[in-house]
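In: Next one to model:
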Amino acid sequence: MESNPAAPATKSRRAENAELTRQAILDAARALFTERGYFQTKVGDIASEARVSVAWVHAVGGGKSGLLRTLIEDGVTTQDNARAVDSIGSITDPEELIRFIVRATRERFSQWSELMRQVSAAATQDPGVRKTQEIAYEGLRGALHLTAGRLAELGALPDTMDVPHATDLLWLHLSNTAYFLRTDELGWSLDESETWLNETLGTALLSRPADPNRANTPR
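Out: I've put the predicted structure just below:
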């Protein structure tokens, strides 16, 4: 029996179309969650925005909660985040490492702050959203723990500071909550925030003070 040479191509096209549909649904969900808020967005709104059926939306995410979780999980597991983790383990200059993690969290905040603002607002009322928020927190805190561990490996931490304490200090300054405080409540620009973070974390975490004449951005 002859094989059908068009079968692999057909399967590939179907897989590609399915992925494009999935991405359209996720893009629509993110845009609407950001614009309207989680509770004000309906599954039908997402379907209309993505130009698919409601059934497709449920198939991709299982409803609003599933779509939000998928958005956050996809954000945590990006190639950019994987490269950042690799960089944390390869940087040998403690001051450069602090500048790197400050810049990385700044960029992450810029990309995700609008959605995470809505997640934070909904998390107080919805246990499912709260669990999704925890996924984002765990991803960031894991990167900060790696940073603290790397500083310890480099012998950069003060003698009185261990890795858990250093991780807490990084979280205190680099979490979404900390960024929202500086940008929303204090009105700081991200440039001002980055300069302050490099100076403050250098002083708090390094056994010798950071050099203020060093560049404020990663090499």
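In: C-alpha only now, for contacts and for neighbours.
Out: Will do.
In: pretty sure Glu73 is touching Ile135, no?
Out: Yes. If you go by Cα atoms under 8 Å, Glu73 and Ile135 touch, sitting 7.1 Å apart.
In: compare with the first, here's sequence two:
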Amino acid sequence: MANTTIICGAKRISVTYIVGMTQRAYTSPLRAQAAEQTRRAILNAAKALFAEQGYGRTSVAAVAAAAGVALNTVYTSVGAKPALILAMAREAAEDEQVERTVQQAADTADGREILHLTATNTSEMCGRYAETLTALLDARNNDDDVAAASDYAMRRYRQYLDIIADRLVDVDAVRPGIDRSRVRDIFWYYFGASSWATIRDLQWSLEEAASWLTNQAAEALLTTTVR
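Out: This is a model prediction of the structure:
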């Protein structure tokens, strides 16, 4: 803190000020909320268009128009098309329900319950991210950006499935002769993205699919398969 004197006409004015004080940056909660809502509208528009028209045939301008924002807003809020598809992939791969499924599996020692939790929760996620799944799987063999986003999402998803598969092994629910690596592969076979893509193409209900996958995985893995 310091004092200084300012001479204003015939008057002397003493002013006290704080040395080294800088103005703090202020972020408005309302502004941050509005920015997130804009970002969400952009991603939702991109999901719908990429799934319906295909990644390659969708322009950033079309995404902006569908989201009701200016073209430049898409670039400043999310980015160009590679950033859009990656943001979609990250959103799906990092959904909180994945962590909850892992925790739920860790809380039970019942092998069939572990399979049921996996089937039910992954079916809900695949329903919620159906457009993202369609966009990633349909274009990953034709576009390097989509392939990179798809690889990220699938790698993260498989890591979580591996954790749940390991739990099945650790509670001794797996029949003899099936090692940990094979259990992980069987989990990916039944609950991986390609399985859910096939179910999408068959137009099964998610509830029907979850029940069927639970039964099939139980037959393949468990020491007992009582339903």
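In: mind checking what Ala209 of structure 2 lines up with in structure 1?
Out: Correspondence of Ala209 of structure 2 to structure 1, assessed by TM-score structural alignment: Ser193.
In: Does that match touch Asp184 like I think?
Out: No. Using Cα under 8 Å, Ser193 of structure 1 is not in contact with Asp184; the gap is 11.8 Å.
In: which helices and strands does the lengthiest helix in structure 2 pack with?
Out: Assignment by DSSP state H gives helix 144-170 as the longest helix of structure 2. Where contact means 3 or more Cα pairs under 8 Å, 6 or more residues apart in numbering; DSSP states H and E, helix 144-170 of structure 2 is packed against helix 81-93, helix 96-106, helix 111-128, helix 130-139, helix 180-191.
In: make it 10 Å
Out: Judged by 3 or more Cα pairs under 10 Å, 6 or more residues apart in numbering; DSSP states H and E, helix 144-170 of structure 2 is in contact with helix 81-93, helix 96-106, helix 111-128, helix 130-139, helix 180-191, helix 193-202.
In: which residues of structure 1 does the first one align to?
Out: Read that as helix 81-93 of structure 2. Taking TM-score structural alignment as the measure, structure 1 aligns residues 64-76 with helix 81-93 of structure 2.
In: Next, the mean deviation of stretch 145-154 of structure 2 compared to structure 1.
Out: Following the fit onto structure 1, the mean deviation recorded for stretch 145-154 of structure 2 is 1.1 Å by mean Cα distance after the TM-score superposition for structure 1.
In: In structure 1, which residues correspond to that stretch?
Out: With TM-score structural alignment as the criterion, stretch 145-154 of structure 2 aligns to 128-137.
In: Next: stretch 104-120 of structure 2.
Out: Against structure 1, stretch 104-120 of structure 2 falls on residues 87-103 (TM-score structural alignment).
In: burial measure for the residue lying closest to Val85 of structure 1 once chain neighbours are set aside, as a count.
Out: Residue nearest to Val85 of structure 1 in three dimensions, not counting chain neighbours: Ala143, with 6.7 Å by Cα to Cα, 6 or more residues apart in numbering. Ala143 of structure 1 has 21 neighbours, counted by other Cα atoms under 10 Å.
In: next one: the one 4 residues further on
Out: Per other Cα under 10 Å, the neighbour tally for Thr147 of structure 1 reads 26.
In: Pull the contacting residues for the equivalent of it over in structure 2.
Out: Aligned counterpart of Thr147 of structure 1 in structure 2: Ile164 (TM-score structural alignment). Residues in contact with Ile164 of structure 2 (Cα atoms under 10 Å, 6 or more residues apart in numbering) are 101-106, 114-115, 117-118, 158, 170, 183-184, 187.
In: go again using 7 Å as the cut-off
Out: 102, 105 (Cα atoms under 7 Å, 6 or more residues apart in numbering).
In: Please say which position in structure 1 Arg39 of structure 2 maps to.
Out: Match for Arg39 of structure 2 (TM-score structural alignment): Arg22.
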